[in-house]
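In: Please work out how this folds:
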Amino acid sequence: MRLNKFLAACGVASRRKAEELIKQGKVFINGNMVTDLSYTVDPKKDEVVVEGKKVSLPEKVYYLFYKPKGFLTSLYDPHHRETIKVFLEKLPQRVFPVGRLDKHSEGLLLLTNDGDLANLLLHPKYAVERRYLVWVTPKLNEKKINQMLKEGVNIEGKVVKPVVFRLIKTEGKNYVYEVCVKEGIKREVRKMVAYLEGKVHRLLRVQFGPLVLENLKPGEIRPLSKAELQKLFRFVSQLKTSKTLAKASSGEDT
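Out: Reported below is the predicted structural model:
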């Protein structure tokens, strides 16, 4: 791992500021000053000291979070809108969300400090499925839904197809649809509903890859269980070894 990346992962500073510390001669590895920005650290063997303090990689942690409606999936907003940072501040470790949900959407987010796992889950070539419940009016045209399932719809210049798009129940005046997508295009589900001439009243993510929302309540955060961790790591391992990688678009915000 490159030294600046290692220092950033340890929470010392951003990569750019870490480079400044290295140049200033404030970083020692195994007792020797290191000013080479390309230096590679072995986290298991090397002792790294910054400004007289030994630093090491934090333990990797994984949480499930129910993002409530009305919060940005961000740790900072220049316009001072409410973000999920207020919920994450309660945790003992610094974590970040894997992917995004837009301000008016709610539901499941994975929180972690494991950057490698996050990058893999979000990489377009792995096409990790996201599953939603969507409250819509009026009832959508079934013929047009079936056509979209077969032929796809053009979103941001790319033809994409939902894996699932089906009516599961009615709730008051709303029609509730189950939608599963894997492209990760920004506001993908909302754009599909708009294409079908519907209006979204509520959008809830209930599953991301092997992880499911289950009985979490808005604003709640909990660590993954041992069984969930095993399922997640097994899923990631299968992605890495898969010989047939689906093609998809980058981005997110649904």
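
In: C-alpha only now, for contacts and for neighbours.
Out: Noted.

In: Which positions in the lengthiest strand in the chain come out as buried?
Out: In the chain, taking DSSP state E as the definition, the longest strand is strand 199-208. The neighbour-count check on strand 199-208 (16 or more other C-alpha atoms under 10 Å) flags 199-200, 203-208 as buried.

In: That strand packs against which elements?
Out: Under the contact criterion of 3 or more C-alpha pairs under 8 Å, 6 or more residues apart in numbering; DSSP states H and E, strand 199-208 touches strand 106-112, strand 130-137, helix 188-195.

In: Indicate which one of the ones you listed is closest to Asn174.
Out: Ranking the helices and strands packed on strand 199-208 by their distance to Asn174 (criterion: C-alpha to C-alpha) puts strand 130-137 first, at 5.4 Å.

In: ok, Thr35 touching Lys23?
Out: Yes - Thr35 lies in contact with Lys23 (C-alpha atoms under 8 Å); the separation is 5.2 Å.

In: Now the second one, please; I'll put the structures next to each other:
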Amino acid sequence: MSDRLQKILSRHGIASRREAEQIILAGRVAVNGRTITELGMKADPERDRIEVDGKLLQTNAPEFLYLLMNKPTGVVSTCDDPQGRKTVLDLLPSQYQQVYPVGRLDYNSSGALILTNDGDFANYLMHPRHHVAKTYEVWLKGLPSHHIIKQWQEGIVLDGKLTLPATVNILQIERNKYQTPRTQLQIILSEGRNRQIRRVAENLGHPVLALHRVAIANIALANLKTGSYRLLSDDEIKTLYPIQF
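Out: This next block holds a predicted model:
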């Protein structure tokens, strides 16, 4: 069945559709021996010889995979680490080694992380305009005042730009006369700047002691154990990526 070339490349996991368009325009794709440099070309991967950088595209497109992982601390959210640290792929069996993480949780943070081999799905979730909500449970040093909580809710300036309003609720407070008190917050963000929660907390005078992401949109970890993973259901994928359906 014929389809647009960029859609075929995306379906085969070469790149997202937007990235595939740039690959085509750069003259890196050939169909039946002819280099393609314009968008709009259609082809049939079962009948046409499609090459990317001289490498033949396989006839059958790989199955798209969508996983939810409960990432432990001490694991990096990348497919490979130059420092030799354990990556999220090290927690997966061989049949899932073609996926990659959607966004990141830093080395010292834990919790919900989605992995996929669907570039369009990944780009949709990461694009700022879609405001995919993420829910965190965070332990802070000290006892933030109501004024501090309100500041966080309304937004503070990071890198010259105000953060979007956030939902911030106190879950519990621990006081110990022999140690510094700490506070656990539930924080729901609709944006994802680099290390945003840690940077805001530091700026407000209450550094993060532990950070755990419990949900992405309405997809919650629930009883998923640390270091474990599961496949997302069709309904969950539809919730996260409605334009696919």
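
In: Compare Thr35 and Lys23 of structure 1 (neighbour count), which wins?
Out: A count of neighbours by other C-alpha atoms under 10 Å puts Thr35 above the other of Thr35 of structure 1 and Lys23, at 18 against 14.

In: Give me the three-state assignment for the more buried one.
Out: Here Thr35 of structure 1 is recorded as coil under DSSP: H, G, I helix; E, B strand; the rest coil.

In: so how far is Ala13 of structure 1 from it?
Out: 16 Å (C-alpha to C-alpha, to the nearest Å).

In: Can you state the residues of structure 2 onto which stretch 194-214 of structure 1 aligns?
Out: Counting by TM-score structural alignment, stretch 194-214 of structure 1 lines up with residues 202-222 of structure 2.

In: Run the chain-centre distance for the matching stretch.
Out: 15 Å (C-alpha atoms, centre = their mean, to the nearest Å).

In: related to what we said a few turns ago, including distance to Glu89 of structure 1, could the buried residues of strand 199-208 of structure 1 go into JSON lines?
Out: Listed next are those as JSON lines, based on distance: C-alpha to C-alpha, whole Å:
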{"residue": "Lys199", "distance to Glu89 of structure 1": "34"}
{"residue": "Val200", "distance to Glu89 of structure 1": "31"}
{"residue": "Leu203", "distance to Glu89 of structure 1": "25"}
{"residue": "Leu204", "distance to Glu89 of structure 1": "23"}
{"residue": "Arg205", "distance to Glu89 of structure 1": "23"}
{"residue": "Val206", "distance to Glu89 of structure 1": "24"}
{"residue": "Gln207", "distance to Glu89 of structure 1": "24"}
{"residue": "Phe208", "distance to Glu89 of structure 1": "23"}
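
In: so what's Val49 of structure 1 up against?
Out: By C-alpha atoms under 8 Å, 6 or more residues apart in numbering, Val49 of structure 1 lies in contact with 27-29, 55.

In: Go through those and single out the one with the most neighbours.
Out: Val27 (24 neighbours).

In: closest one to Phe96 of structure 1 among the helices and strands packed on strand 199-208 of structure 1?
Out: Comparing these by C-alpha to C-alpha, strand 106-112 comes nearest, at 5.4 Å.

In: what's the closest one aligned against in structure 2?
Out: Taking TM-score structural alignment, strand 106-112 of structure 1 hits residues 110-116 over in structure 2.

In: what sits up against that stretch?
Out: With C-alpha under 8 Å, 6+ apart, stretch 110-116 of structure 2 has contacts from 64-73, 99-105, 122, 211-216, 220-221, 226.

In: Equivalent analysis for stretch 33-44 of structure 2, please.
Out: 1-6, 21, 24-31, 49.

In: Need the buried ones from the residues you listed selected in ChimeraX.
Out: Of these, the buried ones go into a single ChimeraX selection, burial set by 16+ other C-alpha under 10 Å:
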select :5,6,21,24,28,29,30,31,49
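
In: Show me the contacts of stretch 33-44 of structure 2 that map onto helices.
Out: Among the contacts of stretch 33-44 of structure 2, the members found in helices (DSSP state H) are 5-6, 21, 24-25.

In: Would you map the helices across the stretch 51-200 of structure 1?
Out: 85-88, 115-122, 142-151, 188-195 (DSSP state H, counting those that start in this stretch).

In: now these in TSV, with mean neighbour count?
Out: Putting the helices of the stretch 51-200 of structure 1 into TSV (neighbours: other C-alpha atoms under 10 Å) gives the following:
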stretch	mean neighbour count
helix 85-88	15
helix 115-122	15
helix 142-151	14
helix 188-195	19
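
In: Now the ones you listed in JSON lines, please, with extra columns for distance to Val134 of structure 1.
Out: Converted to JSON lines, these look like this (distance: least, C-alpha to C-alpha, whole Å):
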{"stretch": "helix 85-88", "distance to Val134 of structure 1": "24"}
{"stretch": "helix 115-122", "distance to Val134 of structure 1": "22"}
{"stretch": "helix 142-151", "distance to Val134 of structure 1": "14"}
{"stretch": "helix 188-195", "distance to Val134 of structure 1": "9"}
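
In: of all those, which lies closest to Ala227 of structure 1?
Out: Nearest to Ala227 of structure 1 among these is helix 115-122 (17.3 Å), distances taken as C-alpha to C-alpha.
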